[in-house]
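In: Dropping the sequence and predicted coords here.
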Amino acid sequence: MRIGISVLTHAGQSVWENGLGQNIFYLVLLLRTLPFVRSIVLLDCGDQACLAPEAHALAPDLALVPPREAADLVDVVLEMGGGLDTEWLDYIRARGVKVVFFCCGQPYVGLAEHVVSGRPDYFSRPERCDAIWILAKDRAFIPMLETLHRCPVHEVPFLWDSVFVERRRGEVEAAGLAFGYQPGTGEQTRALRVAMFEPNISVVKCCLIPMLACDAAFRAAPAAIARMHVLNSVQMREHPTFSFLLGSLALQQHGRVQLDTRHDFVACMSQHADTVITHQWHNDQNILYLDALHGGYPLVHNSPWLASAGYHYPDSDIPAAAAHLLHIAREHDRSHDTYCRTAHDFLARLSPRAPHNLSHYARQLLQLTATSATHRSTPC
């Protein structure tokens, strides 16, 4: 079986700018382990002739091909990182190639927010694929996707590997920095340096709830919060609502808030923070959470998927999130080893090399192509 996966290249790209680039690479790691997969090519829907440098360094032999040159190179196409031309998809499907739309973004918000706000976005003809693959975080939207795309929707496992974090760790440590949580004695309250990495381009992942939780913890125990570092936020500084909210925070009034641009997780944590707090809405599988757990950092989150690891608070329960921060400041270091063992056990289940993940993706691919073979062998 020959597989093509769409990617969207652009100038200055990095795997740290969003999770999708890493999702694609983890899938490639899995597919390369399957014995029936003969080759994998990346279908370049962008304007560059190379991958992000982090991905290229780890897989320099991974071919990047314009879709129009790949019709004879693929048996299955996964539209994942870049939108493929529908005329080309019609052409390859007519030749028996199977097309899967691997929907990694939150599908409802991807439609609704852009319709309501009027912001430009990419949207393609719904009836362009043979199947949809989704992650567990989007299970609630299966009926919507089936109605919109008029084809079967299948859930596949979320994948994660430490390969990008470990490579970046080596780079920051070569520069004299240290990545990974360093517990203290636990005998006194730790002044937390809390970071939030939400993209702040959608209600799906936004910094507002974490900011309020940090402020609630600070007002309850000022010694517990030394700094609140809000990434991807400088563009909102002059927005009246955000400015008003920021000015109302006790943390801001005491000069303990840092607004910043985007930074990669490893570099930021190795310099500026020791605790991570997050919030999501119907998007509870995020690579950031897993990178934080891998580094041993206390992670305050509201992801039901991750309820057994980190510090989970339900929905938008700000007092519960603030209570977790206070607990981390006072108690976490005493149980840090247990925290890390629980995190390690969870992460191991997400490996692209884990047998249950390999078998699940193998079944989906074989079922997809078996249907194609049956159709080809049916007499007219």
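Out: That came through fine. Please read all numbers here as calculations on a predicted model, not as lab measurements.
In: From now on I want contacts and neighbour counts done on CA atoms only, so please keep to that.
Out: OK.
In: how far is stretch 4-21 from where the chain is centred?
Out: Computed by CA atoms, centre = their mean, to the nearest Å, the chain-centroid distance of stretch 4-21 equals 12 Å.
In: gap between the two ends of it?
Out: 15 Å (CA to CA, to the nearest Å).
In: And the contacts of that stretch?
Out: 22, 24, 40-55, 73-84, 104, 262-265, 286-288 (CA atoms under 8 Å, 6 or more residues apart in numbering).
In: So which of these belong to helices?
Out: For these, the ones inside helices are 22, 24, 53-55, 265, 287-288, with DSSP state H as the criterion.
In: Neighbour-wise, which one of the residues you listed leads?
Out: Gln22 (22 neighbours; other CA atoms under 10 Å).
In: where do the helices sit along this protein?
Out: Under the criterion DSSP H, helices of the chain are mapped to 20-31, 53-58, 86-94, 107-117, 142-149, 163-174, 208-220, 240-248, 250-253, 265-271, 287-294, 318-331, 336-348, 355-377.
In: putting a second one here so we can go through both:
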Amino acid sequence: MTINIGITFFWGKSYNNIWSNGAGQNMYFLKQCLEQIEGVNQVYFVYWRNDKSEISDNLKLDLMNIDIYDSDEVIDKTDVLIEGTLTLEPQIEAEYRKRGAKIVSYRMGNDFVWDMEKMVHNLPGVRAFNGTKYDAVWMIPQVMTTNRCYLEIMTKAPVYEVPHLWDPVFLDDMAKTVKEPFEFGYKRGQIESNGARVSVMEPNISISKNCMLPILIGEEAYRHHPDLVKHIYLCNTYDKKDDDAIFNYIGYTSAVKAGVMSVETRHITPLFLAEYTDILLSFQWELPLNYMYYEALYGNYPLVHNSPMLKAHRVGFYYDYFDAYDGERQLINAIKTYDADFDTHVERNKQLIDYMSPFNKRNVREHQILLEQLGVNL
């Protein structure tokens, strides 16, 4: 017996490019992984109340060989419906359930933290619960600590950890199609004698991922080793540069006063790495895995990070959570030692990328187990 799986998929003004966010990419990789399971016949994207003709070519459906259907077209043949980037509505869930489909919510965001922020500041856009019923919630590892209870109690469905998946297919495609010169990848010895170009690319939309601690790390590094720090780029900060929290913060740093630290607009990570970056300096709070990290490591860029999950894979240069002094030590360590240990870093990076692959047999098997737990016959 074989089964068909639908994954809900959203597109629109807020999501019209595969580089707009990681959640959309995650759905592509989920499809790839599920297709490797014996007994899975077809995996496709599902939508409703949208215009298929308005899907942008920048979403790369053709590259991934993805079929996308209006819900009514596949409602009678779908055995498992996974809530992906398009939020399920109770009436849609009920119609699939009438036909015997199992319903899964796939959670990628740090919803509980973001909803707390919105509650405290009275902001719109809370990921409200709408009454949709699920047979299971599949949750990526980096949000289990903060979100498991939130989702399990509110949905009354069991939460299971699902492997985080990534593949360089979109990055490799960009390398082939981008018009301007695109030399992605760290070249051994590329850090110049007058110091390293350090980039910070956190989105700055939440306490979960922002530039506040990297500013401290960069400032401390520049104060004590001005000869080793050529420039520090703070991406995604230009629109915040006049806010008191940033203006009165970086304005007092030696690096800004010397013109070494600058605010920048938003950039697509691989393009900015290729043109402006020797080292990626990152910060996260309870979001220890991120596609930005994988992109940097795939290009063998030195990554200075505070992710325990990446530390477990022995990649990059780990500093202890909020310890900016340790972060400074690791940044300087990366500048001084990376080229000498380059081959070791390359091998460890490759092992991590293989571990995250949708085609990794471990990942395929874990998804098969998750399907079997739903009670579907494979």
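Out: Cool, got the structure. Because the structure is predicted, anything quoted here is derived from the model rather than measured.
In: If we only consider the ones in helices among the contacts of stretch 4-21 of the first structure, which is nearest to Val276 of the first structure?
Out: Closest to Val276 of the first structure out of those is Leu288 (9.4 Å), distances taken as CA to CA.
In: So what does that closest one match up with in the second structure?
Out: Counting by TM-score structural alignment, Leu288 of the first structure corresponds to Met292 in the second structure.
In: just Ala348 of the first structure next, same as before
Out: In the second structure, Ala348 of the first structure lands on Asp354 (TM-score structural alignment).
In: follow-up on the earlier one: how much space between the closest residue to the match of Leu288 of the first structure other than its chain neighbours and Trp19 of the second structure?
Out: Distances taken as CA to CA, 6 or more residues apart in numbering put Thr269 closest to Met292 of the second structure, at 6.8 Å, once the chain neighbours are dropped. Using CA to CA, we find Thr269 of the second structure at a distance of 9 Å from Trp19 of the second structure.
In: do Arg197 of the second structure as well
Out: For Arg197 of the second structure, the distance to Trp19 of the second structure - CA to CA - is 23 Å.
In: Also Met108 of the second structure?
Out: 16 Å.
In: for Ala324 of the second structure, same thing?
Out: 30 Å.
In: now Leu216 of the second structure
Out: The gap separating Leu216 of the second structure from Trp19 of the second structure is 28 Å, by CA to CA.
In: swap in Ile232 of the second structure?
Out: 23 Å.
In: So which of those two has more stuff around it?
Out: Ile232 (28 against 18).
In: residues touching the residue mapped onto the more buried one from the first structure, list them.
Out: The pairwise alignment with the first structure assigns Ile232 of the second structure to Met228, based on TM-score structural alignment. With contact taken as CA under 8 Å, 6+ apart, Met228 of the first structure is in contact with 193-195, 211, 214, 251, 256-258.
In: neighbour-wise, which of the residues you listed leads?
Out: In the contacts of Met228 of the first structure, the most neighbours by other CA under 10 Å go to Cys214, 29 neighbours.
In: Contacts only, for the aligned residue in the second structure for it.
Out: With TM-score structural alignment as the matching criterion, the partner of Cys214 of the first structure in the second structure is Gly218. By CA under 8 Å, 6+ apart, the residues touching Gly218 of the second structure are 232, 255, 328.
In: Can you find the partner of the last one in the first structure?
Out: Meaning Glu328 of the second structure. By TM-score structural alignment, Glu328 of the second structure lines up with Ala322.
In: Next, the contact list for Gly251 of the second structure, please.
Out: Applying CA under 8 Å, 6+ apart, the residues contacting Gly251 of the second structure are Lys257.
In: nearest residue to Tyr361 of the first structure other than its sequence neighbours?
Out: In space, Tyr361 of the first structure is closest to Val156, 6.9 Å off (CA to CA, 6+ apart).
In: Kindly report the same for Lys98 of the first structure.
Out: That would be Val76: by CA to CA, 6+ apart, it lies 4.8 Å from Lys98 of the first structure.
In: which residues does that neighbour contact?
Out: 1-4, 97-100, 369.
In: Try it again at 7 Å.
Out: Going by CA atoms under 7 Å, 6 or more residues apart in numbering, Val76 of the first structure touches 2-4, 97-99.
In: Check Leu325 of the first structure too.
Out: Neighbour list for Leu325 of the first structure: Ala217 [criterion: CA under 7 Å, 6+ apart].
In: hmm, 10 Å instead?
Out: If a contact means CA atoms under 10 Å, 6 or more residues apart in numbering, then Leu325 of the first structure has 192, 194, 213-214, 216-218, 224-225, 275-277, 298-300, 311, 319, 331-332 as its contacts.
In: Make a PyMOL selection of the buried ones in those residues.
Out: Only the buried entries of the contacts of Leu325 of the first structure go into this PyMOL selection, using 16 or more other CA atoms under 10 Å:
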select buried, resi 192+194+213+214+216+217+218+224+225+275+276+277+298+299+300+311+331+332
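In: quick one: which of the ones in helices among the contacts of stretch 4-21 of the first structure is nearest to His356 of the first structure?
Out: Ile24 (18.6 Å).
In: how about Glu366 of the second structure, what's its partner in the first structure?
Out: By TM-score structural alignment, Glu366 of the second structure lines up with His360.
In: Please compute how far stretch 99-118 of the second structure lies from its chain's middle.
Out: Relative to the chain's own centre, stretch 99-118 of the second structure is displaced by 16 Å; criterion: CA atoms, centre = their mean.
In: Specify, as a residue range, where it falls in the first structure.
Out: Under TM-score structural alignment, the match for stretch 99-118 of the second structure is residues 95-114.
In: what sits against the closest residue to Ile318 of the first structure other than its chain neighbours?
Out: Excluding the flanking residues, the one nearest Ile318 of the first structure by CA to CA, 6+ apart is Ala213, at 5.0 Å. Applying CA under 10 Å, 6+ apart, one finds that Ala213 of the first structure lies in contact with 219, 277-278, 316-325.
In: Tyr276 of the second structure too?
Out: With CA under 10 Å, 6+ apart, Tyr276 of the second structure has these contacts: 197-199, 231-233.
In: quick one: the match of Leu288 of the first structure from Met27 of the second structure, how far?
Out: On the measure of CA to CA, Met292 of the second structure and Met27 of the second structure end up 16 Å apart.
In: contacting residues around the aligned partner of Arg139 of the first structure in the second structure?
Out: Taking TM-score structural alignment for the superposition, Arg139 of the first structure sits opposite Met144 in the second structure. By CA under 10 Å, 6+ apart, Met144 of the second structure lies in contact with 107-108, 110, 138, 150-151, 159-162, 286-287.
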